[in-house]
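>>> can you look at this prediction? I've put the sequence above it.
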Amino acid sequence: MWLRWISLSSAALLLQACALPTTTETIPLPFQALGNEPGWSVVISPDHQATITLDYGEQQLDLLLPPAQVTYAGTHYRAEYQDQPFALDIIFNTCSDTMSDTSYPYETRLEILGKQYQGCGRPAP
């Protein structure tokens, strides 16, 4: 009987330790996501307007972002752009730019116009 009580108590403690946090961090605005090969960036203004630059500046797109989905892992935007999925994930994980060896406080992933990009992020300068 005693062992059963210990195992149930231990299980309850483990479940509490594995529970997702109830508080979430939000990204600072304005915010900049950027990456290499090919060069790209997204700048999010305080009014949630995104300026997206792709292919080393050859394409520039503007998109009003929907409300963000904030989770324990980061901030996520989902929408459609030109009838295709748009996704921007800003993940609370440090990131290193492999070309400049610069360290950033966020990891970023962008999906737009059928292409996927990975990079880093920071409060916009």
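Happy to help now that I have it.
>>> can we go C-alpha only for contacts and neighbour counts from here?
Will do.
>>> centroid-nearest residue for this structure?
The structure's the chain has its C-alpha centroid closest to I90; by Cα atoms, centre = their mean the separation is 1.2 Å.
>>> what about the closest residue to that one other than its chain neighbours, which SS state?
Closest residue to I90 in three dimensions, ignoring its sequence neighbours and counting by Cα to Cα, 6 or more residues apart in numbering: T108, at 4.7 Å. With DSSP: H, G, I helix; E, B strand; the rest coil as the basis, T108 sits in strand.
>>> take a look at this one as well, against the first:
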Amino acid sequence: MRSACLALTLGLAACGQQPDVVPTQSAAAEAKPVATGSAQVAMPEKPFQALGTEPFWAVEVLPGQLRYSDPENIAGTAFAATESREGSGLRYSGMLNGQPISLMVQPGTCSDGMSDTVYPWTAVLTKDGHRLQGCARKR
């Protein structure tokens, strides 16, 4: 089984494709799936933007701060934020109008659902106790 997985992996690599699974060291262990295409995507350098639809929101990520905007606050509100690594992604946390807010950005292709734009990162904004799905891109 291990040699079959290795042959499949080498065959896909020769064709320029990434395998859906990575063979493990132990033949008894299960192969673990990995995201294809997104594993090599580096995290964005600042400034970058995360955005979502329904409801519409945007967060500009700047050094040491975030700027949150929505249709009712187009200019946006800037506030201090900390950055921490979580797994393959980055979490930005701060306080907006006295309430905690966080933005989690991870590698992975993403669609905003309203255009043909494909973004290189996914985003989840947690604000006012709600989790809002979105995408992120270099600004």
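Perfect, thanks for sending it. If you're wondering where the values come from, they're calculated on a predicted model, not measured in any experiment.
>>> thinking again about what came up before, could you find the counterpart of the residue nearest to I90 of the first structure in the second structure?
Using TM-score structural alignment, the partner of T108 of the first structure in the second structure is A123.
>>> how far away is T94 of the first structure from Y56 of the first structure?
Note on T94 of the first structure: its distance to Y56 of the first structure, by Cα to Cα, to the nearest Å, is 24 Å.
>>> got it, and I6 of the first structure?
From I6 of the first structure across to Y56 of the first structure, the span is 60 Å (Cα to Cα).
>>> neighbour-wise, which of these two wins?
Y56 (14 against 11; other Cα atoms under 10 Å).
>>> that one and W40 touch, don't they?
Yes - with the criterion set as Cα atoms under 8 Å, Y56 of the first structure and W40 qualify as a contacting pair; they are 6.1 Å apart.
>>> in a helix, S10 of the first structure, correct?
Yes - remark: S10 of the first structure belongs to a helix, assigned using three-state DSSP.
>>> I'd guessed the match of T108 of the first structure sits against Q106; true?
Yes - checked against Cα under 8 Å, the pair A123 of the second structure and Q106 is within contact range at 6.5 Å.
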